[in-house]
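In: All I have is the shape, not the residue letters:
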């Protein structure tokens, strides 16, 4: 799914998801007051579209992600042409596994 979103809905030169769906689902939902959620997709734009207040300040603002149980996640960073999948069990009591630093190190390693 991450690659499908990264490639604007295309798989093997075939449009699987419409461009309009990709665009809408990765745009801030009007009904969200926190400014971090599109259509079932978390955004890294910052609360109320303020990029200085982002959950992942060390990762590009164009990143969006799917967040699952216990830290299982798919992160899509279009500006880096990158998809990162984490299939892990988070043991920390607060559920934090240091995702911002994790992603920062991955992005810096490919530059």
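Out: In hand now; what should we look at? Note that the coordinates shown come from a computational prediction; the quantities given were computed from them, not determined experimentally. Numbering: from 1, shown residues only.

In: hey, let's count contacts and neighbours off CA atoms from now on
Out: Will do.

In: How many residues are close by residue 106?
Out: Other residues within reach of residue 106 by the criterion other CA atoms under 10 Å amount to 13.

In: take a look at this one as well, against the first:
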């Protein structure tokens, strides 16, 4: 038995999954597969020890979703946008990610093969900065 990893799909399928979550668990044909409050519950970040940091003062983990924001001491910009705190992430250990920003109706999927698993936080910062820049550019 194996658990906690191993989801393999095409980039398009990852994007479809992100769109499914963005739609609140509704399929394109209209069938609803998730309870109405599942997204809200799954992104209610835990306050467990280690989850509350300077970058994530409200916590950063819930139901396999993560809050990913650049570290406050990062030089990268934009650290935040008007809606970046609403973005939640599926994060793989080698840099794979699905970022979902419901306020902007934005899904960003990244395939990646970082050299090392759980690489330095600066790489996660770069992902967040990129998604924030995309959201900012699309909102203008």
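Out: Perfect, I can see it now. Owing to the predicted nature of the structure, the values given are computational and were not obtained by experimental measurement.

In: spatially speaking, which residue is in the middle of structure 2?
Out: With distances taken as CA atoms, centre = their mean, the residue of structure 2 nearest its centroid is residue 89 (1.2 Å).

In: The counterpart of that one in structure 1 and residue 43 of structure 1: what is the separation?
Out: Using TM-score structural alignment, the partner of residue 89 of structure 2 in structure 1 is residue 65. With the distance defined as CA to CA, to the nearest Å, residue 65 of structure 1 ends up 7 Å from residue 43 of structure 1.

In: circling back: tell me which helix or strand the residue nearest to the centre of structure 2 sits in.
Out: Element membership of residue 89 of structure 2 [criterion: DSSP states H and E] is strand 88-91.

In: out of everything not next to it in sequence, what's closest to residue 128 of structure 2?
Out: residue 69 (5.6 Å; CA to CA, 6 or more residues apart in numbering).

In: Roughly how far does that neighbour sit from residue 16 of structure 2?
Out: For residue 69 of structure 2 relative to residue 16 of structure 2 (CA to CA), the value is 23 Å.

In: do the same with residue 43 of structure 2
Out: Residue 43 of structure 2 sits 19 Å away from residue 16 of structure 2 when distances are taken as CA to CA.

In: quick one, which of the two is more surrounded?
Out: The neighbour count for residue 43 of structure 2 versus residue 16, taken as other CA under 10 Å, is higher for residue 43 (21 against 16).
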